[in-house]
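**Student:** sharing a sequence plus its predicted fold:
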Amino acid sequence: MDAAGPDGDDAREAVGPGPATAAGRRFLVDLAPLRDSADFRRLWAGNTVSWIGQAMTALAVSLQVYDITRSSFSVGLVGLFSFVPLMIFGLYGGAIADIVDRRRLGLISSLGSCALSVALSAAAFAGFDRVWFLYAIVALQAVCGAVNSPARSAMIPRLVPPEQLQAANALTSMTITSGTLMGPMLGGLVVGVGGYQSAYLIDAVAFSFSLYAMWRLPAMLPGRTGDGPVAGHGGDGTVAGQGGDGTVAGQGGDGTVRGSGRDRTVKERGGDGAPPDRGEDGAQAGQASVASGARARRPSVVDGLRFLASRPNLRTAFVSDLCAMVLAHPRALYPAVAVLWYGGDAKTTGLLVAAPACGAMLGAVFSGWQGRVRGHGAVILIAVAAWGAAIAVFGLTRELWLGLLFLALAGCADMVSMAFRNTMLQAASPDEMRGRLQGVFIVVVAGGPRLGEFLAGSVADLTSPGFAITGGGVACVVAVSLMALKWRGFARYDARNPRP
C-alpha cells in the first residue's frame, strides 16, 4: 500500500536528515556566516572573484615580461617589485586602517587596483609593451593590496557574531586558495585565447564585484576599546559601556543597538528601521567623539609592534607561523626535486606547487569541526607541527604520488593554522589595533616564505635537497615543541575567553 500522503510527509519531516547527512554537515564548511550576514556574503563573494582576477593578472604580467625580454631574471624582478612595496606598506596600511573609516579605505584601495588593471588592459590593447611600465603597475598594485588587506580583514569581526568568526575565517581561506588554484589556470587559458589585454580586462571587471561589496557596507570606524582581553569587553566579561542592567550605552530598552558597527544599525536606526529620535543624541555624540578621537591620533606602526610584543598569545601565534614558513618552506627546491627524485619536468613541478593548495582547499571544505573547537592555541601548535612533519616525510619520498600526498597534508595543516591564527588575531585584539596586527600578518605571510626559500636553497646547495627539506621539517617540529614548553599559556588559550 502507498504510504504517501499527509501523514507520511509529516513522518518523514519529523525524522529529519539521516545520521550520514548530519555527520557530513558537522564536518563540511560552515556556511552560517554567508547565510546570516548579507554584508559578509557580499564581501566574501566579491573578494573571491577579485582574488581569481588578481592571480590571472599576476600570471599574465609574468608571461608578458618574458615575451618582451626573453629573460627569466626579468620575470623574477616582477616578484621583487611586488614584494618590497608589500613589506613596506603592509605595516603602514594596517596603521591607516586603525585610524580611518575602513570601508572608505577599502573602497579607495579597491578602486585603485581596478584602475591599474584597466591601465594594463589599455596598454596591451595599444601595443605599449614597456617592461618598466609593467614593473610600475605591479608595484602600485602591491601598494593597493597592502592597504586593502588589513582594512578588509579587520572588518570581519564587525560583520559576523563571535561564534561565527572561525567559520568566517575558514571561508576566507577558501577565497585565497581558490585564487591560487583557479587564477593561474584561467589566466593561462585567457591569455592563450584572447591575449594579455583580455586577462587584464577580466581582472578589472572582477574588481567591480569587490567595489560593490565595499560600497554596500556600513561605515567602519575603528573602535576605541582599550587593551582589554576582548575588544569592547571588560575583564569581567561585560561589554564596555554596559550598565548594571545589561543594557549597552546607546541601547534602548527594546534591545536595539545604536552605533553598532556589526551591521546596518551602524546608521543608528531603531529596531523598526526608523531614524533616531532626539533622545538618542547622547549615543550619537559618543559615536562622534570616537570618530573625532580617531582622527586626532596619528597612526603608529610602533604602537602596533609594541602591543604585539607585549601580548604573549598573539606574539606566539606569529612566531609559530614564522617557524613553519622560514624553517620548512622548500618551494624553491621543487624544480630540482621534480627532476632528481621523480624524473619529471615542468609539469611535475606544477603538480608539486599545486599540491599544498589542493590540500588547503580540502581542509577548508571540511572545516565544519573548527567552530566547535575552543583550544585555538593548541590547534595552532599541532597544525604547525603537522606541517613540519609532513614536509619532513616529503623529503624522504621518491614516489611522486606519495610526495604529492604529503605536500597536500602540509597544505591542509597550513590552512588550519592560518584560520585559527586569524580568528585569534581578530577576537583577542582590541578593534583599534586589528588593522596594524593584520598588517604585521601580511608582512609575515609575504616575507616568511621568501626567507624560507632562501634558507632551503642555501642548505640544499651545501648539502642536498633531501637533507634541506627533511632537516627543515624536523627543525620546524622541534622549534614549535620548544615553543609549547616555553609558553605553556598559549596551548591553554580558550576561545571563550580570548586574551591577547
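**Tutor:** Noted; the coordinates are in hand. Numbering: from 1, shown residues only.

**Student:** from here on, contacts and neighbour counts on C-alpha atoms
**Tutor:** Noted.

**Student:** give me the nearest residue to residue 438, chain neighbours excluded.
**Tutor:** Nearest residue to residue 438 in three dimensions, chain neighbours excluded: residue 150, at 4.9 Å (C-alpha to C-alpha, 6 or more residues apart in numbering).

**Student:** neighbours around the one you found, how many?
**Tutor:** 31 (other C-alpha atoms under 10 Å).

**Student:** list the contacts of it.
**Tutor:** If a contact means C-alpha atoms under 8 Å, 6 or more residues apart in numbering, then residue 150 has 90, 93, 94, 97, 434, 435, 436, 437, 438, 439, 442 as its contacts.

**Student:** ok, now how distant is residue 386 from residue 191?
**Tutor:** Per C-alpha to C-alpha, to the nearest Å, residue 386 is found 38 Å from residue 191.

**Student:** related to what we said a few turns ago, host element of the residue nearest to residue 438?
**Tutor:** Element membership of residue 150, judged by DSSP states H and E, is helix 131-159.

**Student:** how far does that helix sit from the chain's center?
**Tutor:** For helix 131-159, the separation from the chain centroid amounts to 13 Å (computed by C-alpha atoms, centre = their mean, to the nearest Å).

**Student:** rewinding a little: any idea how far residue 115 is from the residue nearest to residue 438?
**Tutor:** 20 Å.

**Student:** check contacts around residue 106.
**Tutor:** Shown in contact with residue 106 (C-alpha under 8 Å, 6+ apart): 147, 148, 151, 152, 214.

**Student:** ok, now residue 212?
**Tutor:** So residue 212 contacts residue 46 (C-alpha under 8 Å, 6+ apart).

**Student:** ok, second structure coming up, stack it against the first:
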Amino acid sequence: MTREADSRPREQRRWAIDLRPLRVVAYRRLWIGNAIAMFGFQFTAVAVPVEMYALTGDSFWVGLLGVAAFVPLLVFGLWGGAVADALDRRRVLLGGALLLWLSVLGLLAQAVLDIGSPVLLLSLVALSSVSFAIAGPARAALVGRLVPAELVPAATTLNFTTAMATSVLGPLAAGLILAVWRLDVALPVAYAVDATLLAALVWAALRLPAMPPDPDPDGGPRQAGLRSVVDGFRYLAGSPVLLLSFGIDLIAMVFAFPRALFPEVAAERFGGGAAVGWLYSSIAIGSLLAGLVSGWIGRVRRQGLVLVLAVVGWGLAVALAGLARQLWLVVALLVLAGAADLVSSVVRQSMLIIYAPDRMRGRLQGVNTVVVAGGPRLGDLRAGTMAAGFGSGVAWVGGGLAAAVLAVLLAVAFPALTRYRPPIGSSPEADPGDRRPQRAGSGSEG
C-alpha cells in the first residue's frame, strides 16, 4: 500500500467528527434519547412564536417569550445546578423531563381548545423553562461521568452537532406543516409531535445508571441551598477565563440573536409559509455542517483566541444576513453564522467540563444554563423591542455589528482570554491571573 493511501484515512480522521464516545453504552443511550426529544422540541420552538405572532401581530409579544423563558432560568437555573451536585443526577434529569412533558401537553391542550391567550402561552413557556433549568445542569454534568476526560471534547461536539441536526430537520418539518395545513390544524399537530417524541428522553433517563453525588470535602451531606450556590460562584470567581467565556457568549446571544424577528421577516419579505422554517433552520444547518468536519476542534491549542474569532464571525455573518433581501442569501449567511456558533459553543463547553471537578460541575453548569439558555431569551427581548421601535432591519443588522465590536473590545480589554490554552497532559499550565480548576479525572475529583 502506498504512503498516499495510508495518509488519506488519517487525513479523514483529522477532520471527520469523532464518534468514539458512542462506544460508551450509557452515553449512547442518553445521546439517542436526547436526539429524539430535541427533534420533537423543534416543532414547539417554531409553533410557539408563530402562534404568538398570529394572535398579536406584534414582534414585541414574540420577544416577550424570551422574558417568559429567561426569568425562570435565572431563578431556577442556579438552584438546579446545586441540585445536580447534591442529588442523583439521573433522578434530577427524569424529574425535569416529566415537568417538560407537562408543559408541552398544556400547549397542545390550549391549541386544540383554541383558547387564543398570549398570557397563557407565556405561562406555559415559563413552565417549560423551569423544567430546563432543573434538568439542564444535570444532563450537561453527566457527560463528565459517562465518558473519560480525553473524550469530553468529542462527546460535547456530538451533543452540539446532534442538537443542530434536529434543529435543521425539526423547523423544516414544522415549516412544512405550517405550509400544508391551516394554522388552527398545524399548531396542534406540531405540539402533538413534541409530546410524543419527548417520551424518548424519559426512556433515556430511566435507563441511565445511578449518578449519586461525590462526597462533600467537609464530610457532611451535600445541600442544594444558597450556601451551595454561593460556593459555586466563589469557585467560578477564581477562574477568570471561564468568566470571560461566559461574558463573550452573552455578548453574542444578547446582541446578535435574530430569532424573534423571523416570523415578521418571513411574512414581510418572503410571504410567510415555509420561509419561516428555513429561517429557523439556517443557523442549525451551519452548525451541523461544521460539526461534521469538527475533528480539528479537539486539537486546538489557542482555544481562547478561537473563541473570540468565532464570536466575531458570528456577529458579522448575522449582520450581513440582515441586509440581504433574497431568502437563499439570508439562509446562506445564517449558515455561516451557525458554523461559527458551533465552534464557539464546543470550545467553551469543553473548557467548562474538562477543568471543573465533578463536585462543582452541576453548579457551574447551572451558571452555564443561565448564560446559554438565558442569553438567547434576552436576545429575543432585545430584538423584539428594537424592532418595535426602529424596525426589524435595524434590530437585525445593528445587533450583529454590536456583537462583533463588543467581542473585540472584550478581548482587547481582557487579554487573558485570547492567551488561554488548554493544559497539556495532566499538568495544567495556568496563564497569568488564571486560577484554573483541576482537570477532570485528576486526583480525587475524577
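**Tutor:** Looks like it came in fine. In this text the structure is predicted, and so the values were computed from the model without any measurement.

**Student:** quick TM-score on the pair, please.
**Tutor:** Here the TM-score for the pair of chains, by TM-score structural alignment, normalised by the length of the second structure, is 0.79; 419 aligned residues with a C-alpha RMSD of 3.7 Å.

**Student:** what about the helices in the stretch 301-446 of the second structure?
**Tutor:** Secondary structure of the stretch 301-446 of the second structure (DSSP state H, counting those that start in this stretch): helices at 303-323, 327-355, 358-390, 392-413, 416-419.

**Student:** and the contacts of the fourth one?
**Tutor:** Residues from elsewhere that reach helix 392-413 of the second structure, judged by C-alpha under 8 Å, 6+ apart: 248, 251-252, 255-258, 261, 264-265, 308, 311-323, 382-384, 386-387, 417-418.

**Student:** residue in the first structure matching residue 41 of the second structure?
**Tutor:** The alignment partner of residue 41 of the second structure in the first structure, by TM-score structural alignment, is residue 54.

**Student:** now that match: how far from residue 143 of the first structure?
**Tutor:** 14 Å.

**Student:** please apply the same query to residue 462 of the first structure.
**Tutor:** Residue 462 of the first structure is 36 Å from residue 143 of the first structure, where distance means C-alpha to C-alpha.

**Student:** so these two - more neighbours on which side?
**Tutor:** Comparing residue 462 of the first structure with residue 143 by neighbour count (other C-alpha under 10 Å), the higher total belongs to residue 143, at 24 against 10.

**Student:** run through the residues that contact residue 39 of the first structure.
**Tutor:** By C-alpha under 8 Å, 6+ apart, the contact list for residue 39 of the first structure reads 159, 213, 216, 217, 263.

**Student:** so which of those residues is the most crowded?
**Tutor:** Greatest neighbour count in the contacts of residue 39 of the first structure, by other C-alpha under 10 Å, goes to residue 159: 26 neighbours.

**Student:** which one in the second structure is aligned with that one?
**Tutor:** Per TM-score structural alignment, residue 159 of the first structure is aligned with residue 146.

**Student:** residue 28 is in contact with its match, correct?
**Tutor:** No. Counting by C-alpha atoms under 8 Å, residue 146 of the second structure does not reach residue 28; the two are 9.5 Å apart.

**Student:** which helix or strand contains the residue mapped onto residue 317 of the first structure from the second structure?
**Tutor:** Matched to the second structure by TM-score structural alignment, residue 317 of the first structure sits across from residue 245. Secondary structure assignment for residue 245 of the second structure, by DSSP H and E: helix 240-256.

**Student:** what is that helix packed up against?
**Tutor:** Counting contacts by 3 or more C-alpha pairs under 8 Å, 6 or more residues apart in numbering; DSSP states H and E, helix 240-256 of the second structure packs against helix 226-237, helix 303-323, helix 327-355, helix 358-390, helix 392-413, helix 416-419.

**Student:** what sits up against that helix?
**Tutor:** Contacts of helix 240-256 of the second structure (C-alpha under 8 Å, 6+ apart): 236-237, 307-308, 311, 314-315, 318-319, 348, 351-352, 368, 371-372, 375-380, 382-383, 396, 399-404, 406-407, 410, 416-417, 420, 433-436.

**Student:** ditto for stretch 199-207 of the first structure
**Tutor:** 46, 49-50, 53-54, 56-57, 60, 110-111, 113-115, 117-118, 120-121, 187, 190-191.

**Student:** mean shift of that stretch relative to the second structure?
**Tutor:** When the second structure is overlaid, stretch 199-207 of the first structure sits 3.9 Å from its aligned residues on average, using mean C-alpha distance after the TM-score superposition for the first structure.

**Student:** how far away from the center of its chain is that stretch?
**Tutor:** 21 Å.

**Student:** same deal with stretch 77-89 of the second structure?
**Tutor:** With C-alpha atoms, centre = their mean, you get 18 Å for stretch 77-89 of the second structure.

**Student:** same list (the helices and strands packed on helix 240-256 of the second structure) but as a markdown table, adding distance to residue 15 of the second structure.
**Tutor:** Below are these laid out as a markdown table (distance: least, C-alpha to C-alpha, whole Å):
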| stretch | distance to residue 15 of the second structure |
| --- | --- |
| helix 226-237 | 33 |
| helix 303-323 | 17 |
| helix 327-355 | 13 |
| helix 358-390 | 27 |
| helix 392-413 | 27 |
| helix 416-419 | 24 |
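
**Student:** out of the ones you listed, nearest to residue 158 of the second structure?
**Tutor:** Nearest of those to residue 158 of the second structure, taken as C-alpha to C-alpha: helix 327-355 at 9.4 Å.

**Student:** that closest one vs the first structure, average distance?
**Tutor:** Mean deviation of helix 327-355 of the second structure relative to the first structure after superposition (mean C-alpha distance after the TM-score superposition for the first structure): 1.5 Å.

**Student:** and the residue lying closest to the match of residue 41 of the second structure once chain neighbours are set aside, how far from residue 88 of the first structure?
**Tutor:** Among residues not flanking residue 54 of the first structure along the chain, residue 203 sits closest, at 6.2 Å (C-alpha to C-alpha, 6+ apart). Residue 203 of the first structure sits at a distance of 25 Å from residue 88 of the first structure (criterion: C-alpha to C-alpha).

**Student:** rewinding a little: any idea how far the residue nearest to residue 54 of the first structure lies from residue 191 of the first structure?
**Tutor:** From residue 203 of the first structure to residue 191 of the first structure the distance is 12 Å (C-alpha to C-alpha).

**Student:** so those two - more neighbours on which side?
**Tutor:** Using other C-alpha under 10 Å as the criterion, residue 203 of the first structure and residue 191 rank with residue 203 on top: 28 against 20.
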